[in-house]
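S.K.: Fold the following.
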Amino acid sequence: MTNDEPVLRTGDADKELEELLGERLDEFNSAATGVDEETDFSVRVTDRNGETIGGLTGWTWGELGGIELLWVREDHRHAGWGTRLLRAAEAEARRRGCTRMTLSTYSFQAPEFYARHGYREAGRLPGVPGGHEDVYFFKDLSG
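M.R.: You can find the predicted model right below:
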């Protein structure tokens, strides 16, 4: 064994490693597709005091947009904020040239919500703790 032998380490979250991997994968993906790296966006709704009522994070990459996270504070749920956040994200994705959106949600979260908004189920991955599934959705924004 030599001193320059590679070392494999497992540990807690490593932000530096996450950044490095993201940069390298963006380079690889751009070279493979000819499309620049993905860019993130957010949508936030606040009350008059500036407290967050809800928000959404997403990304765009070429003609594809994605919803990463969507959350509405419990005391403002069922008041249409989820719909407004989702519509704002779709509008931002369209503004950036996207023709499709994708997302995943757990079966105990909001699959019915997305289906009501024109998202079609594309697949399910079982094995989420508690006997749940990860549900994948897709929407054509060009129509």
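S.K.: rest of the way, CA atoms for contacts and neighbours
M.R.: Will do.
S.K.: Would you confirm that residue 48 belongs to a strand?
M.R.: No. Applying DSSP: H, G, I helix; E, B strand; the rest coil, one finds residue 48 to be coil, outside a strand.
S.K.: Pull the number of nearby residues for it.
M.R.: Residues within reach of residue 48, counting by other CA atoms under 10 Å, total 7.
S.K.: For residue 36, see how far away it is.
M.R.: Going from residue 48 to residue 36 by CA to CA, to the nearest Å gives 38 Å.
S.K.: for residue 77, same thing?
M.R.: Noted for residue 77: a distance of 36 Å to residue 36, by CA to CA.
S.K.: Spell out the residue ranges of the helices in this structure.
M.R.: 15-33, 81-95, 111-116 (DSSP state H).
S.K.: Residue 140: how many residues sit nearby?
M.R.: Neighbours of residue 140 under the rule other CA under 10 Å: 14.
S.K.: now do residue 104
M.R.: For residue 104, the count of nearby residues is 21 (other CA under 10 Å).
S.K.: Was I right to think it contacts residue 139?
M.R.: No. If you go by CA atoms under 8 Å, residue 104 and residue 139 don't touch, sitting 11.8 Å apart.
S.K.: got any residues that touch both of the two?
M.R.: Shared contacts of residue 104 and residue 139 (CA atoms under 8 Å, 6 or more residues apart in numbering): none.
S.K.: Here is the second sequence; please produce its structure so I can put it next to the first one:
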Amino acid sequence: MTDLSSEFEFTDQADQDWLDSLLLNHLYEKTKRQNRNEKTIEITVMVDGKRAGGLIAKKQFEGCYVEWLAVESDFRHRNIGSLLLQELEKRCRQMNIHTIVLNTQDYQAPVFYEKNGFNLAGQIRDFPFEGTIRYFLSKRL
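M.R.: This is a model prediction of the structure:
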């Protein structure tokens, strides 16, 4: 294999807008779609005026990726996480989203997501650090 690294210069900077335009151009070439139809979905559950839990997800095309879901420790085991997912599913259906995906760690909540109808799609051992497992889950609406 030929070493080509001497022909290139590498920097520690990347231009997100430029990379995004490259990817959007490729998307259009392959699918004729001109954008990802993105929207951020934010949901907070309030209990007696206090934030009990929240969720941030990103709609992209006809799918949704859950970026964050957390419940304050004082409010855990009160069904708040499930209520957040149910509200997300309701909003997703209104936006014609057909699949929700997320990832979680073995020390977080894989069983919780499975109890809420998510199916295991894959896993990676020792990621993001040794001794843990990252699970990838999905739910078809």
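S.K.: on that earlier part again, could you export the helices of structure 1 to TSV, including columns for distance to residue 127 of structure 1 and mean neighbour count?
M.R.: Formatted as TSV, the helices of structure 1 follow (distance: least, CA to CA, whole Å; neighbours: other CA atoms under 10 Å):
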stretch	distance to residue 127 of structure 1	mean neighbour count
helix 15-33	25	12
helix 81-95	27	18
helix 111-116	16	14
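S.K.: Nearest to residue 41 of structure 1 among those would be which one?
M.R.: Among these, helix 81-95 comes nearest to residue 41 of structure 1, with 8.3 Å by CA to CA.
S.K.: Could you list the residues in contact with that closest one?
M.R.: Residues contacting helix 81-95 of structure 1 (CA under 8 Å, 6+ apart): 42-44, 54-56, 58, 60, 64-65, 67, 70-72, 99, 101, 117, 141.
S.K.: Give me the buried subset of those residues.
M.R.: Burial of the contacts of helix 81-95 of structure 1 was assessed by neighbour count (16 or more other CA atoms under 10 Å); the buried members are 42-43, 54-56, 58, 60, 64-65, 67, 70, 72, 99, 101, 141.
S.K.: tell me which of these is nearest to residue 25 of structure 1?
M.R.: Among those, and counting by CA to CA, the member closest to residue 25 of structure 1 is residue 60, at 15.4 Å.
S.K.: Show the contacting residues for the closest one.
M.R.: 38, 39, 40, 41, 66, 93, 96, 98.
S.K.: Could you rerun that using 7 Å?
M.R.: Applying CA atoms under 7 Å, 6 or more residues apart in numbering, we find residue 60 of structure 1 in contact with 38, 39, 40, 66, 93.
S.K.: Look up how far residue 72 of structure 1 lies from the closest residue in space to the fourth one that isn't next to it in sequence.
M.R.: In this structure, residue 66 of structure 1 finds its nearest non-sequential neighbour in residue 102, 4.7 Å apart by CA to CA, 6 or more residues apart in numbering. Relative to residue 72 of structure 1, residue 102 of structure 1 is positioned 19 Å away (CA to CA).
S.K.: Also residue 30 of structure 1?
M.R.: Counting by CA to CA, the gap from residue 30 of structure 1 to residue 72 of structure 1 is 34 Å.
S.K.: Show me the longest strand that occurs in structure 2.
M.R.: Longest strand in structure 2, counting residues (DSSP state E): strand 50-60.
S.K.: That one relative to helix 80-94, how many degrees between them?
M.R.: 40 degrees (axes from the mean of the first three to the mean of the last three CA atoms, to 10 degrees).
S.K.: Please state the offset of strand 50-60 of structure 2 from the chain centre?
M.R.: Its chain's C-alpha centre and that of strand 50-60 of structure 2 lie 11 Å apart, by CA atoms, centre = their mean, to the nearest Å.
S.K.: same question, stretch 68-83 of structure 2
M.R.: 18 Å.
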